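>>> Here's a sequence, model it:
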Amino acid sequence: MAFLWFARRSSLPSVPPHGYSLRRRLIATTVGSSVIAGLVSTAIVLAIAWKETNETFDDTLEEGAKLVLALGEDAAGGPARADADRGRQGATMGLDYQIVSREGVVLRRGEDAPKQPFVDPGSKDDTFYDTRVDGEWWRVYVRRHKALGFSVQIGQEWDDRSALLRDGLAALAWPLAALWAVLGLVNWWLVRRQLAPLDRMAQGLAAKSPSDLSPVRDDSQAREVQSVVTALNRLLARLSQALEGERRFTADAAHELRTPLAALASRIQVMQRSYAADMDSAMAPALAADLQRLREDVARSTALVENLLQLARLDPQSADAVATDRIDMQALLDDVVRMCAAAAKGRRIMVSVTCDVVTMAGHYDWLFSALRNLLDNAIRYGREGGRVEVSASHRGGTIEIAVRDDGPGVASADLDHLTQRFFRVLGTGTQGSGLGLSIAARVAELHGGTLTFGKGLDGVGLGVVLTIPVKTAG
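Presented below is the predicted three-dimensional model:
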């Protein structure tokens, strides 16, 4: 039916596997109830029409009997025959008559009337009967002549009566079907229009980024939709407050830890110098080694705090709010390599730079932090005495900044987890915070780009590619 077709056409883009469409249910309910009401109303109308029609036909049978009774007084003693002329008169009324003697002989009959009496001649006078003759059901009225004793039996086939009902039903069928089709179309349009605020709200929610917890716009006058939007906005407000509190705590804790860690590193350095001056002590070499390990632990803690502080600053940012400048790519890469030069020298790793990009639009500090983490990881986890290559090149409408090493690389099963916070590959034997790649991925996201992983130099090692769309500074 038409309303089912419209229901299928109006399904939502995204429906849970075991859910249902509210739009479909509304259309099916309204149109289905209208169809049922229409069918019941039609049945009631037809029942009333059938009753009134039967009463009218019964009146016609009664009047016809009186007419035949008056015209057939001369037939009381005549032979039985079919009266064609009077049969035609009865046919004009859709009736068939019989004039039956007191003994049950049919004296006269209509052209289509049966040869035997419809009912027993001794049946009650002035009465209607339903009888079956020659395989057909008839509605028969009996009227007896008081003086002459003969009776008139006038009948009508039930099929003639029901044909009128069938014709009426056939005449109603197509208008009703057309009406229901129009009703389905109108209901589909009205339901779609009334549910449009929900669709707009869903689209607005789908367009939000994970960091966008701003209130959902409410442009509907429907109280039901307003209550949902109000409850949703309250939830978003509470979630925003909770996340803001978490970020503030992380930033404050990281900031407060920087000062004591810096003081502790300075004190350890002073102690190392003191013990270095007193080499005569038997305990001096052991203490110097312990102090060096303690200094390395403090350095790792300081790096962890710095990374946490950096993430706390990046998390609340959105890509639309990133202030970009025109960056000299060669200078950026040189600054990053210079920052990591001491670590590379300590592991005898040669770092080379290839830059085919003159300038790009981006946030300098964030890109510097991301690339420094990528290069630091390549030096830290690469092969001692190996190579690391830092490159920048154009690729279609993007700029690719890659850091590749020739170290042991990362197992394929771990590649998808590298950007998870605090995830570290086991078995490397190297300490780290597990936040460097998370920072790089977040910086790429804020610049509208991606961070991908692949093979490193000469088909070995790890290659990390930061891909950023080309855009103007703003």
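>>> use CA for all of it now, contacts and neighbours both
OK.
>>> now Ser220, what's its secondary structure?
Classification of Ser220 using DSSP: H, G, I helix; E, B strand; the rest coil returns coil.
>>> who's in contact with it?
197, 226 (C-alpha atoms under 8 Å, 6 or more residues apart in numbering).
>>> try Gly155
Neighbours of Gly155 in contact, by C-alpha under 8 Å, 6+ apart: 61, 95-97, 118, 138-141.
>>> Ok, Trp137 next?
130-131, 157-159.
>>> Between the residues you listed, which sits nearest Thr53?
Nearest to Thr53 among the contacts of Trp137: Trp158, at 11.9 Å, using C-alpha to C-alpha.
>>> about what we covered before: switch the contacts of Trp137 over to CSV; also include secondary structure, neighbour count and distance to Ser151.
Formatted as CSV, these follow (DSSP: H, G, I helix; E, B strand; the rest coil; neighbours: other C-alpha atoms under 10 Å; distance: C-alpha to C-alpha, whole Å):
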residue, secondary structure, neighbour count, distance to Ser151
Asp130, strand, 16, 17
Thr131, strand, 16, 17
Glu157, strand, 19, 20
Trp158, helix, 16, 22
Asp159, helix, 13, 25
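>>> From these, pick the one nearest Pro17.
Looking across these and measuring by C-alpha to C-alpha, the closest to Pro17 is Asp159, at 53.7 Å.
>>> In contact with the closest one, which residues?
Trp137.
>>> can I get the contacts of Trp137 in JSON lines with distance to His394?
Output for the contacts of Trp137, formatted as JSON lines (distance: C-alpha to C-alpha, whole Å):
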{"residue": "Asp130", "distance to His394": "98"}
{"residue": "Thr131", "distance to His394": "99"}
{"residue": "Glu157", "distance to His394": "94"}
{"residue": "Trp158", "distance to His394": "91"}
{"residue": "Asp159", "distance to His394": "89"}
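>>> before we go on, could you also do this sequence so I can check it against the first one:
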Amino acid sequence: MTQSAVSLQSKLIKTSMLSSVVAGLVAFILLIGLSIYQTMQVQDEIMDEIADMLMISDLSTTSGSQIDELSEEFDIQYQLSNQTMLLTQSAQFDLHAQANKKSNQQEGYSYIWFEHKLWRSYQAFDHETKLNVLVTQPLDIRFKDLSQSFISYLLILFSLWLMQWGISHFLIKKQFKPIQQLSKDIAEKSAHDLSLIHQPQPELKELQPMVNQLNQMLTRLDQSLIAEQRFTADASHELRSPLSAIQMRLQLLQRQYTEIPELKSQLQLIQNDVNRGTQVLENLLLLARLDPMDEVQLPRNWISVDTLTQDVLKTLEPLVDEKQIQIHIDGEDCKIYANAELIFICIRNLMDNAIRYSPIHGHIYICFGHLNNQIFFEIENDGQGVTQDVLDRLGERFYRALGTQTQGSGLGLSICKKIIALHQGQIEFKSSEYGGLNVTLYLH
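Below is the predicted model of the structure:
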């Protein structure tokens, strides 16, 4: 079960935003606590101030009006009494019943639950003058303005979070450009370009170990490819000399013992094996030459497909006559811009493959022309059918289908694939409607 990929960029933005949200909420909670504490302190001091003014002021003068202004401004209710009578109270005093209960309680601050609301109360008693003061205030009044401040703070906080998200998204995306460039440089690497990767500026320390490891891997891979190509070329050259010597001795033996039929047939079998070995070596040399080739530097010129087809058929005419195969050609002459030598080898390998796998008195069908702004070349033969497993592996080096009695090196189709790739074309293998293999080339 595969897991979906996670974007590191998105993860960094989410982590940054989460830390900011947590920090903002902690600051908001601290602000609430500090604001509540300060508000309670200030409001309690105002209640204490009103109580002191009631104790010492002459209520018939301006002091009384100042007390009323304070009580109205902060919605504070008060009551002044002595042991026998009520001296004064605010214009609206709702806690008469509570005041009688509070007169018997200790001085100081306390809370009262009255009419489904919580009240803050302050009581003071002067033992000399026998005056008793009760000051009350609904607790929700204290936090009315404070709640509006909290809402404003939250709106500002959300705005800051939104702004931070935009800034983080822009800056993190900008910081990821070196990583994206590095990814692009890695994606552009191929067998033709295994040069070292240079970390884009500015260099990131976290990327340096990865870049170093990639460069070491590219170096080892380049050395391995060079060693493989050198080994293929050297081995082919070294094996060509003894094969040539065997070929010469075989020719001498065939001329000396032409009158012995049994020996002649055995020598012919050896000759076939030598020819096959020589063909394998030629194909290996060709692959060694094609592997490091760059398609940009490939020399090209305009080639007539019809002329190319006829030239290939002339070289394969002995094989065609030997199996008495009928060639059917259907196509309009067209030209391709390609390397004449390599395309000739490709077409020859395809036709040779079709001839080898066609039955005696079989048929080969060749079709070419224009299709969707491309040149196509199609060749198919009749036969006993091709399984999907075989189709999937066609083009692998040295691969030959099991059970076939046809001789071959298993390199022909892999050479064709390499040549078509060098021309930025496509090669397609599928079962032919005639029972054999259908190979279609698409070139510009």
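>>> In strands only, show me the contacts of Gly155 of the first structure.
Using DSSP state E, the subset of the contacts of Gly155 of the first structure located in strands is 96-97, 138-141.
>>> Excluding residues flanking it in the chain, which one is nearest Gln292 of the first structure?
Gln272 (7.8 Å; C-alpha to C-alpha, 6 or more residues apart in numbering).
>>> Return the residue of the second structure aligned against that neighbour.
Aligning on TM-score structural alignment places Gln272 of the first structure opposite Gln254 in the second structure.
>>> And for Val216 of the first structure?
Under TM-score structural alignment, Val216 of the first structure pairs with Ile197 in the second structure.
>>> so that match sits in a helix?
No: according to three-state DSSP, Ile197 of the second structure belongs to no helix; its state is coil.
>>> Can you report how many residues neighbour it?
If you count neighbours by other C-alpha atoms under 10 Å, Ile197 of the second structure ends up with 16.
>>> which residue ranges form the strands in the stretch 351-474 of the first structure?
Shown for the stretch 351-474 of the first structure, the strands assigned by DSSP state E, counting those that start in this stretch span residues 359-362, 387-395, 398-405, 450-455, 462-469.
>>> before we move on, back to that, which one of the contacts of Trp137 of the first structure is nearest to Arg442 of the first structure?
Asp159 (84.1 Å).
>>> hang on, Ser393 of the first structure packs against Thr359?
No: using C-alpha atoms under 8 Å, Ser393 of the first structure is not in contact with Thr359; the gap is 10.7 Å.
>>> does the counterpart of Tyr109 of the second structure in the first structure sit in a helix, a strand or a coil?
Using TM-score structural alignment, the equivalent of Tyr109 of the second structure in the first structure is Phe128. Put simply, Phe128 of the first structure is strand when judged by three-state DSSP.
>>> next one: Arg326 of the first structure
strand.
>>> just checking, Gln317 of the first structure is part of a strand?
No: Gln317 of the first structure is assigned coil when assessed by three-state DSSP, not a strand.
>>> That one maps to what in the second structure?
Match for Gln317 of the first structure (TM-score structural alignment): Met293.
>>> Can you tell me, leaving aside adjacent residues, what's nearest to its match?
Per C-alpha to C-alpha, 6+ apart, closest to Met293 of the second structure is His192, 7.5 Å.
>>> Let me see the contact set for that neighbour.
His192 of the second structure touches 292-294, counting by C-alpha under 8 Å, 6+ apart.
>>> can you check Leu87 of the second structure too?
79-81.
>>> That one belongs to a strand, doesn't it?
Yes: secondary structure of Leu87 of the second structure (three-state DSSP): part of a strand.
>>> I'd like to know how far it sits from Leu131 of the second structure.
9 Å (C-alpha to C-alpha, to the nearest Å).
>>> Show me whatever sits in contact with both of these two.
80-81.
>>> picking up where we left off before, excluding chain neighbours, give the residue nearest to the match of Val216 of the first structure in space.
Asn215 is the one closest to Ile197 of the second structure (C-alpha to C-alpha, 6+ apart), at 6.2 Å.
>>> Kindly state which residue of the first structure is aligned to that neighbour.
Using TM-score structural alignment, Asn215 of the second structure pairs with Asn233 in the first structure.
>>> Tell me the secondary structure at its match.
helix.
>>> these two touch, right, it and Val216?
Yes: assessed by C-alpha under 8 Å, Asn233 of the first structure is found in contact with Val216 at 6.2 Å.
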